[in-house]
Structure formats: C-alpha cells, structure tokens
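[1] Here is my input; please provide its structure:
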Amino acid sequence: MANPLILREGDPPRLVELRRPVADALAAAGVVQVTLTDRPGWWEVTPGTQIGVVGVAGLQVVIEPKIDINRLVFLMGYARRPDFWRDDRVLLDADADLPEALADAFVRLARRALEQGLLKGYVTVDDTLAVLRGRVREADQLRRRWGRSIPLEVRYDEFTVDIAENQVLLAAVEQLLRTPRVGVRYRAGLQRLRLQLADVTAPGRGGGRPSWTPSRLNARYVPALELAELVLAGRSFEQRVGDLVVSGYLFNMATIFEDFVTVALREAFRSFGDVRGCSTAPTWMRRRPCRFVRTSSGRPPASHGWW
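    Next comes the predicted model:
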C-alpha cells in the first residue's frame, strides 16, 4: 500500500499526484475538494471540516484535526454526557491517528470492563415453543394458531449476556474492524474482544443503536461504553465510484464543535432556566454567525456578559 496522504483539517490546498479515477472517486465522496491543475496528473486537494480516514484504490487519505486528539474526544464526549467527561478518565495516544487512537483506548477500556466476565441482565423474549414458558401472548396465539393449543406463542424474561451494554461494545468492535487505518496490533485486540462477545447479537448496520443508562449494575462498563458511543458516532461509509470502491470513517468537526458549544452554554445558563435556540439559521453580526437563545426565566443570557 502506498504511503498515506496526510492532510490537516482546514489547511490550504495541497498539490498531489493522483490518477484520474482516484481523483474522481475522492471528489465524488465529498470528503475533500479535488481540483485539476495545469500540470497533467497533479491535483489540488483541499481538506474541509471532516476528519478521519478515507481509502480508495490502495491510497489512504488521513485528515487530522487541528486540535489534540484528547481535546477532540473531550469535545465529542462532553456533548453527550458532561458529568462523565468532566472527570477526563479516557486518555488517547496523542501521537496516533484518530482511528488507531480510538481503537487503542477502546481495547484497553473494554478489556477492563470484561475482566469480571460479561454483564448479564433480563431481556424480554417473544418466542414460539411447544411447552409453556412465561406467559401466553393470547392475541398472537388466536391470530396465528386459530384455536390450536400447540405451539404456544409465549413471552418470558431471560437472564442473558445479550443485553444493550454488550451489544454496544460489540457494535464498536465491528465498527473499528471495518475502519481503514487500524493496524494489525489493534485488530488483534479487537478480535479477542469479538470472541469474548460471541454470544451477543450484533446490531444491524444502519439500524438504531441499543440504549443504555448508567447504573450501579453497569458501573464497570461505563468508561468503555462512553468511548464506544463516540466510536459509533463516526460516519462509516463505502460507495462505488466507477470501478473503484471508496470507504471511510469520518467525523464532522463543525458538528462536533456546535454540539459542544450548545451543551456548554446550556450548562452555563442553567441558572436562567430552560435554554433553547430561537432559530436554526445563524444571524450574521460583524461577519460572524451568531445564534439567539430563549430562556424560560425571560432574562437574556447576553446581559450576563457572554457576548
């Protein structure tokens, strides 16, 4: 595989030698802007606000964030759960690429979470059985069996490892294994985790993620689950452009920052009551986009010295 093309979020255009099909595939993916130059075979590649890694025809394009990876992960996590991420319990390798840094930290946290074995819990199961277990789903029994007594449409609670917490961990494992730029050393750890989670049902791609709530019972899982949620927040894609397949794993820095600022301001303005945005479209003031907020107390936060 050729040496990766390393770019930095928001940097000026960079002159790169590319084959025409590869340039077209990158342009079609919409991750970077690709412009033909007067020099045959050479293109200007301009990164935007997306960070991560894209692979096409043996070429890997790595788009690094402007900020340190640990700060990036803090911004992402704080927007999800401020109370957890204030403690700064998740540290990543600042010298690694984002996918590898996430994989390394996730493997460490997941191993720690699973040291005492897989967490178990009760799951409600709808099934068709020859013997009674739990209770009969009467409406389904009448609709499907037309008065027959066997088989039975039943519903019961099963104590199992196939619960939301384990499903989220497995989904993150599968996501990282599909991600370009995750090296062999990290993949070995991910494969071991996959074996440990062999009895867990993997959520379908494109479907909704299982929901979980921090509690006393899953406390040892929480750091790994929080990082797993960040892993799953990335946009994973694979598309065909002509004869080439473009795959990638990306985060949008503009969205990350906007989500962080929204939550941070909500926390800061808590004394004003419920704080909500007044419009989705920004208002431009002094050539900068501004947003207005409405508070349930009726007092303007702007008077508090924030702007």
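[2] rest of the way, CA atoms for contacts and neighbours
    OK.
[3] Pull up the gap between the nearest residue to M253 once chain neighbours are set aside and A202, please.
    Counting by Cα to Cα, 6 or more residues apart in numbering, M253 lies nearest to T49, which is 5.4 Å off, once chain neighbours are set aside. T49 sits 31 Å away from A202, going by Cα to Cα, to the nearest Å.
[4] Same check on N3?
    Taking Cα to Cα, one finds N3 at 34 Å from A202.
[5] mind listing the helices for this protein?
    For the chain, applying DSSP state H gives helices covering 20-29, 69-80, 82-85, 98-114, 138-145, 164-178, 184-196, 222-233, 253-268.
[6] pretty sure D11 is touching V45, no?
    No. Under the criterion of Cα atoms under 8 Å, D11 makes no contact with V45, lying 9.8 Å away.
[7] and this one, so I can compare the two:
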Amino acid sequence: MTPTVTLTERRARGVRLPRAEIDFLLAHASHLIDVVPTFERGRIRLTPRGFVGFLTGPSTRYVIRPKIPWPNLRLLLGLSPEAEGTTYEPGTDLLAVLATEFVDQLEAVTRPGLVAGYSEVETTSSFLRGKLRAAEQMRDAAARAFPDRFYINEPVFDLNAPWNQIPKATAVALLDCTELPLTLRQRIESAVVPLASVLPQPVTERTFVVARAEPRAESYRPLLNVSQLILNGLASANPLAHAGSAFLIDLGQAFERYLTEALTHTLATHHTWSVEAQPGFTLGPTTLQPDIVIRKRRVARAVLDAKWKTTTLDANDLHQVLAYATLTGAKRVGLVYPGRTDARTHFTTPDGRVRVSRYRVRVIGDAAELTRSITKLARDCRLQ
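    So this is what the prediction gives:
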C-alpha cells in the first residue's frame, strides 16, 4: 500500500522522506509545495501553496486538504450548497466528491431531456448546400474536369453542442481514473449513456464560454461548473512529468473566479456599472491582465487583484496594481485577500491621484455572511 503524507494548504509540516521523493518534489512539484531542508537527516519541511487535491510521487501519495471548512470551499468553487444537516467533510477523496457532484448534476440534466443545438458536420453532396470547403473542392477539381461532388460543412440539429460535449469529455476522463471507487465509475458509465451520440471533441476555455452563453442551456450551468473543476484538476497531472496521478485545484484561480462572479451578481442591479474579467492591455511585447476591472458607463473606475494568501502587503503586488492604474486610468486599485472577517485599509499615492486599498473579504461563514462581505466590497468600489 502506498504511504500517504497528509498536508494542509499553507501550513508547514515536517516529514521524513526518501531521497527519491525529495528529488521528485524539488524537480516537478516546487510550484505546488515548498520544500525546506531541516537539520535532521532525511527530514524536510513541506508547505503546500494555494492548491488542494492530491499528487503521487515515486513511492508516496501527497494529499493536500483545504484550510477552510468544506461548505465554504464548495461556495468558493461555485458548487451548489449541500443539503441542510449535511456534515460530510472530504478527507483524501476530493476527486470522488466532485465526481459524485458531477454525476448528480448530469442525471439532473438528462432526466428532463438533453438540449440539442446546431453544429456542422463535414460531408460530401451532389448538391451545393451549407458551406463549401474550398481547399478540398479545388484539389478535387484539379484531378477531374467535372467534379461530381461538393465538399461541404452542413448544419445539423443534434446533441453535438458545446454544453453536451463538455460533460461527455468529463465523463470519459473520470472513467479513466482508477482512483475512483468502482461503484462510482459504474454510476458515471450509466449516467453518460444519453450522451452516447455526442462526438468526442477537445474541450477548451472557448468551449465553456460558448456553452455558458446559450440561454437554452441555463440548466446546465451547475454541471458545467463542476465539469470545469474536474477537467482543470485532472490536467494538473501533465506538468508533473511523471507517470503518477494527480488532481489539484488552484484556489487562487477559484478565489478570483468567485470574486468576479459575486461582484458581477451584486452590481447587476446598478445598471451603469459592470465587471470585466481579465481584460488584456498590450504594452510593447507584453500583455497585462488585471483580475477584475469595475467600470461605470464603460469607464474604468476600480481595478482589483485577487490574492489567495495572507494580507501582508508585498512590494511586487503594489507595483502590479499601480501599473494597472496607469494602464486603465482607474483612480482606485485594490488587493483583495481571503479572511474570516471583513477589513479594509486605504492608502493614497504621494500625488493624491490613486487610492490603493487592501481588502479582506470573508470566505468562512454562512452564505449570507459571505454575500454581505461582497456587498461591502462592491459598495466601497462604487464610492466616489
């Protein structure tokens, strides 16, 4: 049985590991776990960065638990709240928990019937219809004087739409995960049967954008959210450059996404205000992307940068947000940190032109407390 080292995100723990494991962590997982030697031979201090999940080294499995309670992690990840009275706390099986959430949402979508959509299929026809594939048609015309067929992309109304391709790809990926219990994989296999006609397609960020933009697929949104978490978490194994398995969720990205969606929802009632996520600003050979730009009548009024760490101000972070102020013309910039309570501190640049704020928003508490915390942040950003 593979030995397991259980860690908690952002908390140091001293462990004894063989040399091969230490070399693996230093070579392939230094972006995930800080490795610091101690004065005792073979013993090191491990401090996970802002990730939760698991990864497997040459002979050891590393499990990283969140430092915030599971109900709050669900809210942070955009998952639906658990049923009242549920006290389940995932230990080493975060992937199994999300896979169960996935199959629950998949069954909820397939039960009333899947939503079809228009897609294009490549085919040939004796008649010209749809879109002509000019390159193939020209090659065929060069080989014969009178082509007897047209190479076309024909629109069809079927299940091969982005909102169906995403759960199909997620189910296929989960069925390959031997870490999941057999009973859970069997349940996924049964739940994905209605998607049997959906052709396998690579899923990109653009696929999610298109899927979420379809009004008829609004009921898919919880399914799409958990699918994105799973696919991104499974993709984390690729940079580790080894044959072991991994499933890791970047809480920094989750916190940024949570802030963006919560602020968008809160400011939706203020019709002149809008929230823009990660707009690109080109500066010479570099493109800078602030996390959140809050606009009033399309004019940038505030720029926020999400930081999943302690509220200690870092000079590099200040340089970053001040650069965003210059790029966007916003008079207010802020660094937003997670916490157990609300807090805010304001500074002003020496020329008085830009206000820099340090915010702490609640990520621990019930849903109402977290909503009030976001409302305070949004209100402060709107103050003139």
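[8] Now the TM-score, please.
    TM-score of the superposed chains, computed with TM-score structural alignment, normalised by the length of the first structure, equals 0.75; 291 aligned residues with a Cα RMSD of 3.9 Å.
[9] Buried residues in stretch 173-193 of the first structure, which are they?
    173-182, 186-187, 189-190, 193 (16 or more other Cα atoms under 10 Å).
[10] got the contact list for the closest residue in space to C278 of the first structure that isn't next to it in sequence?
    Once flanking residues are discounted, C278 of the first structure sits nearest to V293: 5.2 Å by Cα to Cα, 6+ apart. Applying Cα atoms under 8 Å, 6 or more residues apart in numbering, we find V293 of the first structure in contact with V275, R276, G277, C278, P301.
[11] In JSON lines, list the residues you listed along with distance to E17 of the first structure and neighbour count.
    Below are the contacts of V293 of the first structure laid out as JSON lines (distance: Cα to Cα, whole Å; neighbours: other Cα atoms under 10 Å):
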{"residue": "V275", "distance to E17 of the first structure": "50", "neighbour count": "20"}
{"residue": "R276", "distance to E17 of the first structure": "48", "neighbour count": "14"}
{"residue": "G277", "distance to E17 of the first structure": "45", "neighbour count": "12"}
{"residue": "C278", "distance to E17 of the first structure": "47", "neighbour count": "12"}
{"residue": "P301", "distance to E17 of the first structure": "51", "neighbour count": "19"}
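[12] Of all pairs in those, which one is the farthest apart?
    Using Cα to Cα, the two most remote members of the contacts of V293 of the first structure are C278 and P301, lying 13.0 Å apart.
[13] Return the residue of the first structure aligned against A29 of the second structure.
    Superposed on the first structure with TM-score structural alignment, A29 of the second structure falls opposite A29.
[14] Which residue, neighbours along the chain excluded, lies closest to its match?
    Nearest residue to A29 of the first structure in three dimensions, chain neighbours excluded: V246, at 7.2 Å (Cα to Cα, 6+ apart).
[15] OK, contacts around that neighbour?
    Neighbour list for V246 of the first structure: A25, L26, A29, V54, G55, V56, A57, F237, E238, Q239, R240 [criterion: Cα under 8 Å, 6+ apart].
[16] rerun that using 10 Å as the cut-off
    V246 of the first structure sits next to 22, 25-26, 28-29, 54-57, 59-60, 237-240 when contact means Cα atoms under 10 Å, 6 or more residues apart in numbering.
[17] just E17 of the first structure next, same as before
    Contacts of E17 of the first structure (Cα under 10 Å, 6+ apart): A23, R39, P40, G41, W42, W43, E44, V45.
[18] Distance-wise, check it relative to P47 of the first structure.
    Distance, E17 of the first structure to P47 of the first structure, by Cα to Cα: 16 Å.
[19] Same check on I163 of the first structure?
    Taking Cα to Cα, one finds I163 of the first structure at 40 Å from P47 of the first structure.
[20] neighbour-wise, which of these two wins?
    Here I163 of the first structure and P47 are compared on neighbour count by other Cα atoms under 10 Å; more neighbours surround P47, at 23 against 20.
[21] Confirm for me that the more buried one is in contact with L5.
    No. Using Cα atoms under 10 Å as the test, P47 of the first structure is too far from L5 to be in contact (11.3 Å).
[22] Show me the common contact partners of these two, please.
    With Cα under 10 Å, 6+ apart, P47 of the first structure and L5 have common neighbours V62, I63.
[23] tally of neighbours for the closest residue to G298 of the first structure other than its chain neighbours?
    Spatial nearest neighbour of G298 of the first structure, chain neighbours left out: F272 (7.8 Å); criterion: Cα to Cα, 6+ apart. Other residues lying near F272 of the first structure total 16 when counted by other Cα under 10 Å.
[24] what sits against F272 of the first structure?
    By Cα under 10 Å, 6+ apart, the residues touching F272 of the first structure are R266, R294, T295, S296, S297, G298, R299, P300, P301.
[25] What is the burial count for G42 of the second structure?
    G42 of the second structure has 13 nearby residues by other Cα under 10 Å.
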